[in-house]
Structures are given as C-alpha cells and as structure tokens.
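K.L.:
missing the sequence, but the structure's below:
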C-alpha cells in the first residue's frame, strides 16, 4: 500500500475522474509515501500552512494503471506513480490529524 497526502478539497474536486494533482503535469508523477511516518513528514513539510482538512489516500499499488517507481530524494526512497490515481485504486481515505500549529500528529479513519 502507498499513501498520498492531499487537501480534502483537491481530492473531492472531480469525483468522477482519476485524481491527477499538479505534480503529475509539472513533474510527470504523483508523489507518494511508503508508510505513515513518511506521509506525516510530507504533510508537515508541504501542507502545514494549508487550511482545511488533509487526507491520506491509501492506494493499492496493484490497482494502478500507471507505473510505480521507487526513487531517491534526500537519501530516502519514495514511491512515485507515473500516471493519475484511479479512484478504484484508493482503498481507504484517512484524515491527517493536526495540532493547532498545523503539525501532523497522526491519521484516523
């Protein structure tokens, strides 16, 4: 399973279409994380100032049409999905719990 952190508004924007964040057009892939610890670090680094709820999409890699490549960034391997995320590949959606300062503290169903 892979995790992808996304603002709730972005995930719900086009529910009938595969999810294709801006990074897919800009970089050619969707950034994902291998586990909760890495996903929470991404939430802190990239989404701390984003208002509103944050979600972590739990993605079944076997249901993706796009290729998943494990690539190095700052000494850590991250899964990158080279294509949009089919809604059918998302097997769970967790809420990223944040404190008053916006720091990610955990995930909940």
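P.N.:
Okay, I see it. Since the model is a prediction, treat every value here as computed from it, not as a measurement. Residues are numbered from 1 along each chain as shown.
K.L.:
can we go C-alpha only for contacts and neighbour counts from here?
P.N.:
OK.
K.L.:
helices or strands next to the lengthiest strand in the chain in the packing?
P.N.:
The residue-count maximum for a strand in the chain (DSSP state E) belongs to strand 90-98. Under the contact definition 3 or more Cα pairs under 8 Å, 6 or more residues apart in numbering; DSSP states H and E, strand 90-98 sits against strand 54-59, strand 104-108.
K.L.:
what ranges does this structure have for its helices?
P.N.:
8-11, 22-27, 36-47 (DSSP state H).
K.L.:
adding another structure so you can compare the two:
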C-alpha cells in the first residue's frame, strides 16, 4: 500500500470519476508516501493548514492502472524522513477502486499529525 493525503471534501467531490488532484496537472503525478510514518511527516511539513478533516488514502499499488515510479524527494525530504527515502509518484489519476481504506489524520494538542485512524 502507498498513501496519498487529501482533504476529505476534495476526495468526495466527484465520486463517479477517477481522482485527479491538482498536482497531477501541475507536477505530472499524484504525490504519495511509502508508509504511515512518512505520511505523517509529510502532513506536518505541508498540510498543517489544509482544510480538515484531512485523510490518507491507502492505495493498492498493484491495482493501479497508471504507472507508479519511486523517486527521491526534491529538493529534500521533509523533517523526520530519512535521506534517500523514495516517494511513490503515480503518473495518472487514481482509479477509486484502488483505494482500499480512507483513514483520518489525528492531531495532537500542538497541531501535529499524531496518527491515522
């Protein structure tokens, strides 16, 4: 499984179509993370101000119809993520059937991502 972070409202906006976030048009791929710990570090670095609830989609990489490549963070991984960590980048929309679970990001009292449930 790979993880993709998105505000719940955005994920639910057009349930009849494959999911294609703005990053697909802007960067050419859907940003994903390889595991829960990396996902939480990404949330802390880039999504603290995102609309809530914020969710992590657990995507079955084996069921993707778009190609997925693993690449290093550019320019550097977020704090808490080891140098050399490879991030999955999906080179097309996510078919909704590839999403196995939708987990909500839990926050601690200081506004940091504390887990997924």
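P.N.:
Structure received. Computed from a prediction, not measured in an experiment: that's the story for all the values here.
K.L.:
care to give me the TM-score?
P.N.:
A TM-score of 0.94 describes the superposed chains when it is computed by TM-score structural alignment, normalised by the length of the first structure; 108 aligned residues with a Cα RMSD of 1.0 Å.
K.L.:
which stretch among the helices of the first structure is buried most, on average?
P.N.:
Highest mean neighbour count among the helices of the first structure (mean count of other Cα atoms under 10 Å): helix 36-47, with a mean of 18.
K.L.:
quick one: residue 48 of the second structure from residue 90 of the second structure, how far?
P.N.:
The spacing between residue 48 of the second structure and residue 90 of the second structure, counted by Cα to Cα, to the nearest Å, is 23 Å.
K.L.:
the more surrounded of these two?
P.N.:
The neighbour comparison of residue 48 of the second structure against residue 90 (other Cα atoms under 10 Å) goes to residue 90, with 21 against 15.
K.L.:
now check the first structure for the residue matching the more buried one.
P.N.:
Alignment of residue 90 of the second structure against the first structure is given by TM-score structural alignment, with residue 81 as its counterpart.
K.L.:
quick one, what contacts that match?
P.N.:
Counting by Cα atoms under 8 Å, 6 or more residues apart in numbering, residue 81 of the first structure makes contact with 29-32, 66-69.
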